[in-house]
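>>> Could you work out the structure for the sequence below:
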Amino acid sequence: MKALIGLEDGTVMTARSFTGPGEAVGEIVFNTSMSGYQEVLTDPSYTAQLVTMTYPLIGNYGVNPEDMESRGVHPRAFLVREYQGYPSNYRSTENLAEFLKKYKVLGVEGLDTRMLTRKIRTVGAMKALITTEDMDPESVVRRAREWSGLVGRDMVERVASPVMYRWEENPVEGNTFPQTENGRFNVVAYDFGIKYNQLRLLTSKGCRVLAVPATTSAEEVLALKPDGVFLSNGPGDPAGVQGVVANIQALLGKLPIFGICLGHQMLGLAYGGSTYKLKFGHRGGNQPVKDLLTGKVEITSQNHGFCVDPESLPDSVEVTHINLNDGSLEGMRHKEYPAFSVQYHPEYAPGPHDAEYLFDRFIQLMEQAR
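Okay, the predicted model is just below:
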């Protein structure tokens, strides 16, 4: 089925839908991972985005329920060069097209993803519309331009859990910490659109994890008497998220804090810093990051379009990691309080394992606080 793709810069491309009729509008971005497309699709940080995979063949190993990183699929559309509808993998339970249809996400193939990626790198992430229903190029471009975009909007409210839940290999609704035998620390995890592997890794390190809604007050968190606070990833513009920064500020100095991705950005705002939108963002499992404290270089998994401005941070905050592609800030820690964060995803879902040590660092902070 023919599909049209219209970008806000006036570009129009043709493609084929492999999921049937549909239409999707959002911010078009690209991901450079060679595998892990199911983890990409189930990452809430992609909310309201149209994701293009640079690797040309997608779908060849199917999907399965064990590789879900959240309850659903979050991009509005998935763009690939060539879709493989006959997966070869003993773990596969269904093909990618069936999976996307289940969650009403448009999938298209047959476009020049290399050209599209180069255009996004040159022009920046853009508003775009993909449709099998409107075949008028001028109309498709106009409607793409009319979309409100991501800047200044609170996208967390669309994906964050509205209730507290325990992590016991799966989310279980409740407002108390799970009583597992190997749990040494009680951790409250702010759910801004959390990925399951972050919860799995915290549990594997000896934590009992209670996830709370994004707007949970500092008083409510302290009343739970946790050993530490975890700030998760999430979608959109951190400056547009409501009711979070003041709560993080109220927790600083009272408990060890570890932030990832959006959680890192929210912590930067709580320090008194500011954020800005990157031209085309960092999305993929091959981003080089230098740890300034050790001199080591990590290959990291990333998915973000906004960044903390290091020049805006107070003297009490130290930059700990930088991106070696563009020099942007990738990690920071407070010099007085037990609080640190990184822009990338150390939970490697998908991606390399180089940064798992950060979870151990969080454990050490909680041990010292005791």
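>>> For the rest of this, base every contact and every neighbour count on C-alpha atoms.
Noted.
>>> Could you check how far Leu7 is from Lys119?
As for Leu7, its distance to Lys119 is 10 Å (criterion: Cα to Cα, to the nearest Å).
>>> And the two? Which one has more around it.
Neighbour count, other Cα atoms under 10 Å: between Leu7 and Lys119, Leu7 has more, with 27 against 15.
>>> so who does the more buried one touch?
When contacts are counted by Cα atoms under 8 Å, 6 or more residues apart in numbering, Leu7 is found next to 126-129, 141, 144-145.
>>> Can I get those residues in CSV including neighbour count?
Conversion of the contacts of Leu7 to CSV gives the following (neighbours: other Cα atoms under 10 Å):
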residue, neighbour count
Met126, 22
Lys127, 25
Ala128, 30
Leu129, 29
Val141, 23
Ala144, 26
Arg145, 21
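>>> wait, isn't Thr230 in contact with Ile257?
That one is not Thr; residue 230 is Phe. Yes. Contact between Phe230 and Ile257 holds when scored by Cα atoms under 8 Å: they sit 5.8 Å apart.
>>> which of these two has more neighbours?
Here Phe230 and Ile257 are set side by side on neighbour count (other Cα under 10 Å), and the busier one is Ile257, at 29 against 25.
>>> Output the contacting helices and strands for the biggest strand by length in the chain.
Ranked by number of residues, the top strand in the chain under DSSP state E is strand 275-291. Under the contact criterion of 3 or more Cα pairs under 8 Å, 6 or more residues apart in numbering; DSSP states H and E, strand 275-291 touches strand 23-31, helix 113-123, helix 262-271, strand 297-308, strand 317-323.
>>> quick one more, to check against the first:
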Amino acid sequence: MSVNYLVSYCRKNPRGVLISPGPGAPQDSGISLQTVLELGPTVPLFGVCMGLQCIGEAFGGKIVRSPLGVMHGKSSLVYYDEKGEDGLLAGLSNPFTAGRYHSLVIEKESFPSDALEVTAWTEDGLIMAARHKKYKHLQGVQFHPESIITTEGKTIVRNFIKMIVRKEAADSQN
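Below is the predicted model of the structure:
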């Protein structure tokens, strides 16, 4: 995909964008980093796995190998501190069980806290979700909500749809 594709996609006025998982690191993800920066401020954006890593890197974070190694098909308890009802994790059990399929994470020490805030983590402190401080509709998770291991994954997806509806309602009032 190219920048031209991104420009033509923007002209279609997307209601929301999903930056999905994939192999490799964010710099190998085609136009994902640019999509976060170009569409994130105006369009609800949900990053999953490498999608969260793209969000982190786009705003200055460093992506590193997970200190726990490869986490393919493993479950973890995820804890969250959701601020308000506008988040992806609103209404979930705390903690909840999440399915993980990754070997890279956003490095905690380089997390771009000027732009993003951590909204979820594992017991050992790895970042499992984050959102933009100004653009609350720009959020991502390190785990896989679509995995059968993620017990409340459907709620997370529904929360993203609610985020789209809220953004459209707010935009229509402006």
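>>> Let me see the TM-score of these two.
For this chain pair, the superposition-based TM-score is 0.79 by TM-score structural alignment, normalised by the length of the second structure; 156 aligned residues with a Cα RMSD of 2.2 Å.
>>> so which of the helices and strands packed on strand 275-291 of the first structure comes closest to Tyr165 of the first structure?
Taking Cα to Cα as the measure, these were each checked against Tyr165 of the first structure, and helix 262-271 came out nearest at 18.5 Å.
>>> Where in the second structure does the closest one fall?
Helix 262-271 of the first structure lines up with residues 50-59 of the second structure when matched by TM-score structural alignment.
>>> Find out how far that stretch is from the centre of the chain, if you would.
The gap between the average C-alpha position of stretch 50-59 of the second structure and the chain average comes to 8 Å, counting by Cα atoms, centre = their mean, to the nearest Å.
>>> which residues are contacting it?
Here stretch 50-59 of the second structure has contacts from 18-23, 25-26, 32-34, 36-37, 47, 62-63, 105-106, 111-112, 115-116, 129-130, 139-142, using Cα under 8 Å, 6+ apart.
>>> ok, of those residues, which come out buried?
For those, a burial check counting by 16 or more other Cα atoms under 10 Å picks out 18-21, 25-26, 32-34, 36, 47, 62-63, 105-106, 111-112, 116, 129-130, 139-142.
>>> From the residues you listed, which land in strands?
Secondary structure assignment (DSSP E) places 18-19, 47, 63, 105-106, 116, 129-130, 139-141 from those within strands.
>>> Most widely separated two among the residues you listed?
Greatest spacing in these, by Cα to Cα: Leu18 and Ile63 (19.5 Å).
>>> Identify the residues contacting the alignment partner in the second structure of Thr300 of the first structure.
With TM-score structural alignment as the criterion, Thr300 of the first structure lines up with Ala98 in the second structure. Counting by Cα under 8 Å, 6+ apart, Ala98 of the second structure touches 75-78, 143-145, 147, 149-151.
>>> Using PyMOL, make a named selection holding only the buried ones among the residues you listed.
One line in PyMOL is enough to select the buried members of the contacts of Ala98 of the second structure, burial here meaning 16+ other Cα under 10 Å:
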select buried, resi 75+76+78+143+144+145+147+149+150+151
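>>> got TSV for the contacts of Ala98 of the second structure, with distance to Lys167 of the second structure too?
Rendered in TSV, the data for these read as follows (distance: Cα to Cα, whole Å):
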residue	distance to Lys167 of the second structure
Ser75	32
Ser76	31
Leu77	30
Val78	27
Phe143	24
His144	24
Pro145	22
Ser147	27
Ile149	30
Thr150	26
Thr151	27
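>>> how close does the residue nearest to the spatial centre of the second structure get to Val48 of the second structure?
Nearest residue to the geometric centre of the second structure (Cα atoms, centre = their mean): Gly140, 1.0 Å. Distance check for Gly140 of the second structure against Val48 of the second structure: by Cα to Cα, it reads 6 Å.
>>> same thing with Glu57 of the second structure?
From Glu57 of the second structure across to Val48 of the second structure, the span is 14 Å (Cα to Cα).
>>> Kindly report the same for His137 of the second structure.
Noted for His137 of the second structure: a distance of 14 Å to Val48 of the second structure, by Cα to Cα.
>>> And Val64 of the second structure, by the same measure?
Counting by Cα to Cα, the separation of Val64 of the second structure from Val48 of the second structure is 17 Å.
>>> and the two? which has more neighbours close in?
Between Val64 of the second structure and Val48, counted using other Cα under 10 Å, the more crowded position is Val48 (24 against 14).
>>> got a list of what that one touches?
For Val48 of the second structure, counting by Cα under 8 Å, 6+ apart, the contacting residues are 18-21, 140-145.
>>> Can you report how many residues neighbour the counterpart of Leu224 of the first structure in the second structure?
Pairing criterion TM-score structural alignment: the partner of Leu224 of the first structure within the second structure is identified as Lys12. Counted with other Cα under 10 Å, the neighbours of Lys12 of the second structure add up to 8.
>>> How much space separates Lys12 of the second structure from Asp171 of the second structure?
Per Cα to Cα, Lys12 of the second structure is found 16 Å from Asp171 of the second structure.
>>> which residues touch Lys282 of the first structure?
Lys isn't right for residue 282 of the first structure; it's His. Contact criterion Cα under 8 Å, 6+ apart gives 31, 302-305 as the residues in contact with His282 of the first structure.
>>> Roughly how far does it sit from Tyr165 of the first structure?
If you go by Cα to Cα, the gap between His282 of the first structure and Tyr165 of the first structure works out to 30 Å.
>>> The longest helix belonging to the second structure vs strand 96-100, what angle?
When secondary structure is assigned using DSSP state H, the longest helix within the second structure turns out to be helix 153-173. Here the directions of helix 153-173 of the second structure and strand 96-100 differ by 90 degrees (axes from the mean of the first three to the mean of the last three Cα atoms, to 10 degrees).
>>> just checking, what packs against helix 153-173 of the second structure?
Packed against helix 153-173 of the second structure, as judged by 3+ Cα pairs under 8 Å, 6+ apart, are no other helices or strands.
>>> and stretch 12-23 of the first structure, which stretch of the second structure?
Stretch 12-23 of the first structure lines up with nothing in the second structure when matched by TM-score structural alignment.
>>> quick one: terminal-to-terminal distance for that stretch?
Comparing the first residue of stretch 12-23 of the first structure with its last one, the separation is 15 Å (Cα to Cα).
>>> try stretch 18-29 of the second structure
Counting by Cα to Cα, the terminal residues of stretch 18-29 of the second structure are separated by 13 Å.
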